[in-house]
Structure formats: C-alpha cells, structure tokens
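Novice: Everything below, folded, please.
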Amino acid sequence: MRPASLMIFGAGFGTRMRPLTDDRPKPLIEVAGRPLIDHALALAPDAGIRRIAVNAHYRADQLAAHLADRPGLTVLRETEALLDTGGGLRNALPVLGEAPVFTLNSDAVWTGPNPLCTLANAWAPAKMDGLLLLIPPERATGHSGKGDFLIGPDGRLRRGPGAIYSGAGILKTDGLAEIPERIFSLNRLWDGMLSKGRLYGILHCGGWCDVGHPGGIAEAEALLAGQGDV
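Specialist: Purely as a prediction, here's the structure:
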C-alpha cells in the first residue's frame, strides 16, 4: 500500500541563500515564477497524497500565511527550537499518522517522472524500512560533493561516495521512538535501517537541481526551461 502522507521540510534558516533569505524563508524563494514550496507541493496530487505537514521555524509567519487554507495541509511551527529533519518528522506524526510517509526537502526542482510516484511504485514494505530517491552525480545540477550512498545490486544502500540523496524518500517512522534526543537528523533513523539491511535506494531518471545558493536559481530555471517541469 502506498503512503498517503507527506512531510515537507521548510524550517531551515536558508543561510547559504543569503541575502535572499534576509527577509523571507527559503521555501518562499521563487524559481521560474513560483516559490520553491509550491514546486514541492505540485508533486503531491499525482502521488495520491491526502495529508501534508510542513514544518516552519525561520520567519514561520510568512510561510504559514502563504500556505493558509490549503486543504489537507498543516503547518507545524517549531517555535522554541529548530528540530532538524528527524525531530521535525517525529513532531509531525500526530498529523501524518503511523503509516509510512513520504518525505521531501523544499529546496529542489525536478524534471522527468514525478519523484514521489517513482518512490511509490518501487516501495516494498515487506523488505524495506526506507526507500530513498537518489541522483546520479552527472545529473545533480547545483550540487558539489562526493555523493552519499552506494546502491547494491539488490537496491540496498550503504554509506559511501556515489549517488546523491535527492531529498525525497519513503520512511517507516517506528524507529523514531527509539531516538532519545529531541533534535536530530534523519541520518539517525537511516543508520538504524542501514544496520538491519532495510534501507534501499532507487535512481531518479530525470533532472534535479539543488537550489542551495542564489546562483542555483538560474541553474534551476535553465533546467526547467530545457526539459519541462514535473
């Protein structure tokens, strides 16, 4: 059964996007005429998603106002502290439910197949606790680095330079209860899945751009103009 809930991470400070984030949160930075958060939300309908949680911390009022009155969407304000991705996901479970959930960063744009549909079609919960969508380095526009994961012949992941984590995945959330800290990265949850051989990966066959700095906006717009947005 495919997940029906989506967690979008929108609470970061957007430090690398300064000065554009001096007066707005990063998810409201525009690419090709619409905010990054809207690019992310546009992926949800085709994937059959019914519930969406978006966390907010830096300039949360602006993001909440932009997302007001959208059916099935809840903005969760992390007012006391930024909970990071793992803590943010655990904080959202009352909204998302106990079933596996889609997770999605809000600072990328895509071309080609809908990434959430690609994940849903490959999701096999009998053998997987997590499934991450990865980008081959040659198609990772705007990203520098050695990569995050190696994919085995059966799709199982292990850490190492290779494919790049796209910011999209499907995760079972049971393991969050075993992490004592309040503020933590999803890497903690992934590590538990890796130790059991239950974290898998699949490659995105379209384009992807990490909009992590002001120069990434032009790169993202060129990508969308050249290949068509999902």
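Novice: When you work out contacts or count neighbours from here on, use the C-alpha atoms and nothing else.
Specialist: Will do.
Novice: List the contacts of the nearest residue to Thr79 once chain neighbours are set aside.
Specialist: Computed as Cα to Cα, 6 or more residues apart in numbering, the closest residue to Thr79 that is not its neighbour in sequence is His57, at 6.1 Å. Contact analysis of His57 by Cα atoms under 8 Å, 6 or more residues apart in numbering lists 10-13, 77-79, 81-82.
Novice: The same query, at a cut-off of 10 Å, please.
Specialist: Contacts for His57 (Cα atoms under 10 Å, 6 or more residues apart in numbering) come out as 10-13, 25, 63, 76-83.
Novice: Return the closest of those with respect to Ile202.
Specialist: Closest approach between these and Ile202, by Cα to Cα: Gly10, at 23.9 Å.
Novice: Verify the stated contact: that closest one with Ala60.
Specialist: Yes. Gly10 lies in contact with Ala60 (Cα atoms under 10 Å); the separation is 9.0 Å.
Novice: overlap in contacts of those two?
Specialist: Common neighbours of Gly10 and Ala60, counting by Cα under 10 Å, 6+ apart, are 25, 75-77.
Novice: in this protein, what residue sits furthest out from the centroid?
Specialist: Computed with Cα atoms, centre = their mean, the maximum C-alpha offset from the centroid of the chain is found at Pro153, amounting to 24.6 Å.
Novice: separation between it and Asn187?
Specialist: To Asn187, Pro153 is 22 Å away according to Cα to Cα, to the nearest Å.
Novice: Cys209 too?
Specialist: For Cys209, the distance to Asn187 (Cα to Cα) stands at 21 Å.
Novice: Roughly how far does the nearest residue to Gly207 once chain neighbours are set aside sit from Ala99?
Specialist: Excluding its sequence neighbours, the residue lying closest to Gly207 (Cα to Cα, 6+ apart) is Thr111, at 4.7 Å. To Ala99, Thr111 is 28 Å away according to Cα to Cα.
Novice: Could you also give me the structure for this second sequence? I'd like to compare it with the first:
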Amino acid sequence: MTLPVLMFAAGFGTRMGALTRERPKPLIEVAGRPLIDHALDLVQGIGATQIVANAHYKAGMLAAHLEPRGVAISQEVPDILETGGGLKAALPLLGDDTVITLNTDAIWKGPNPLAQLLAQWDPARMDALLICVPVARTVGREKGGDFCLDAEGRISRSGDYVYGGAQVIATAEVAGHEGRVFSMNEVWDRIAARGRLFGAVYSGRWCDVGHPEGIRIAENLLSEPDV
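Specialist: Down below sits the predicted model:
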C-alpha cells in the first residue's frame, strides 16, 4: 500500500536563531545534508510517488531544492497556516482520502517509521495513527512525553510517549474543519473523542532538531552503529 505524503516544511525555525536568517529550517544541514533530505529518504523508502511539501518562509528556496526531486509545493500565502491548516490547504494536491504527514525536523535511527505506520494502519478502527517514541528512546529530549497509550494503542494526553512527527490520517476531519489556520491538535482531540486516535510505538531512536545544539546531538545519533 502506498499513500500520498505531506512533508511539513513551512515553519520559521525561530529557535535556530541565526541559522535560519538566510535559509529555511528544512535546508539546515545535519551530517552534510539538508534536514529535509533525511525526511525525503524516509518518504522514498516506502515507494511514495505523490509527495508534497508545504512552504511559507523562504518558500522559493525550498521549491528550488525540492521540485527537481519530484516534490510538489503547497505554498502558504499570505499567512502560515499551522499544521492542520497546512494539511487542509494541501489536500487538492494530495487527494481527499488518507495521507501520511511527516515533520522534517527530526532524525531517526532504526526502522523506517513510515513503513511501521503503514504496517499497523487499520482504517476499520482508526482515523489517525501517530508514531509515538518512548521518552527513554529519545535523544536530547528535555521534557516529558505527549501521550499515553492504552492496551489497544488508543491515545490520550500526557504520558511517557513523544509524538515523533509522523502519522497516517484520514482527511475527512481536516477537510471539514471550519477554520483556515488551525493545529493538528484540534483534529486529534476530535478524533480521540470518538475513540479512533491510535499510536504506533517506534522501535528505534529519535532526535528532534529544534535548536542549534540539536544538530550536534542528531549527528552523534547518526554516527552510532546500527543495533
């Protein structure tokens, strides 16, 4: 099974300070390659053929980098739309059924998380399946988790699992949202209220590259031997 993929790449990257003065955060290099290329490896690793990236800050630089690689651009103008609004705006390029979304500011060490999501996706029970990383398997994380999972994998708020920035989601709730600018958190809360928000526990390690020090931490993670 293949699904269309949206890569989130529109943010300002303000926590990166001077590093994002001249370039968008997804083009900051980790281990000699732009962050977004690490994400694109995961997307291409599942054989995705319909790939979209949203863009706002320095969108032209992102388009110049990604379009030759077969990635379509959903440009957000005049305002940035947040994650939920960004997905909603990109639906004409993605289709209106089920999609994968992937944050582009994380480094993964281990199995392809998108392949894991596809293997566990069950549309009969789920409207969204989020990759969840145990806090103990995150690197450089300075706070606790985002979610907890019950015995069947249903998600609720707070706990020892970090959202890793990848999901499979049926888009009806997004398409029907009344707002233009909104967070995926609003969508997840509505799905959770129906008992159809689930988590897939990632078996590898994960690092968020949200600040300059995260680059060094991510590069150290990538340099570790496979286990």
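Novice: The residue nearest to Gly207 of structure 1 maps to what in structure 2?
Specialist: Alignment note (TM-score structural alignment): Thr111 of structure 1 maps to Lys109 of structure 2.
Novice: Report how many residues lie close to its match.
Specialist: 19 (other Cα atoms under 10 Å).
Novice: give the contact list for it.
Specialist: Contacts of Lys109 of structure 2 (Cα under 10 Å, 6+ apart): 203-207, 218, 221-227.
Novice: any chance of those in JSON lines, with secondary structure, distance to Gly70 of structure 2 and neighbour count too?
Specialist: Formatted as JSON lines, these follow (DSSP: H, G, I helix; E, B strand; the rest coil; distance: Cα to Cα, whole Å; neighbours: other Cα atoms under 10 Å):
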{"residue": "Ser203", "secondary structure": "coil", "distance to Gly70 of structure 2": "30", "neighbour count": "16"}
{"residue": "Gly204", "secondary structure": "coil", "distance to Gly70 of structure 2": "28", "neighbour count": "17"}
{"residue": "Arg205", "secondary structure": "strand", "distance to Gly70 of structure 2": "29", "neighbour count": "20"}
{"residue": "Trp206", "secondary structure": "strand", "distance to Gly70 of structure 2": "27", "neighbour count": "26"}
{"residue": "Cys207", "secondary structure": "strand", "distance to Gly70 of structure 2": "27", "neighbour count": "24"}
{"residue": "Ala218", "secondary structure": "helix", "distance to Gly70 of structure 2": "26", "neighbour count": "22"}
{"residue": "Leu221", "secondary structure": "helix", "distance to Gly70 of structure 2": "29", "neighbour count": "17"}
{"residue": "Leu222", "secondary structure": "helix", "distance to Gly70 of structure 2": "26", "neighbour count": "19"}
{"residue": "Ser223", "secondary structure": "helix", "distance to Gly70 of structure 2": "29", "neighbour count": "10"}
{"residue": "Glu224", "secondary structure": "coil", "distance to Gly70 of structure 2": "31", "neighbour count": "9"}
{"residue": "Pro225", "secondary structure": "coil", "distance to Gly70 of structure 2": "31", "neighbour count": "7"}
{"residue": "Asp226", "secondary structure": "coil", "distance to Gly70 of structure 2": "30", "neighbour count": "8"}
{"residue": "Val227", "secondary structure": "coil", "distance to Gly70 of structure 2": "33", "neighbour count": "6"}
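Novice: so where is the longest strand anywhere in structure 2 in structure 1?
Specialist: In structure 2, taking DSSP state E as the definition, the longest strand is strand 161-170. Using TM-score structural alignment, strand 161-170 of structure 2 corresponds to residues 163-172 of structure 1.
Novice: ok so, going back, from the contacts of Lys109 of structure 2, which two are the most distant?
Specialist: Of all the pairs that these form, the one spanning the most space (Cα to Cα) is Ser203 and Ser223, at 18.1 Å.
Novice: I'd like the distance from Ile179 of structure 1 to Thr173 of structure 1, if you could.
Specialist: Separation of Ile179 of structure 1 from Thr173 of structure 1 (Cα to Cα): 11 Å.
Novice: any residues in contact with both of the two?
Specialist: Counting by Cα under 10 Å, 6+ apart, the residues touching both Ile179 of structure 1 and Thr173 are 86, 90, 189.
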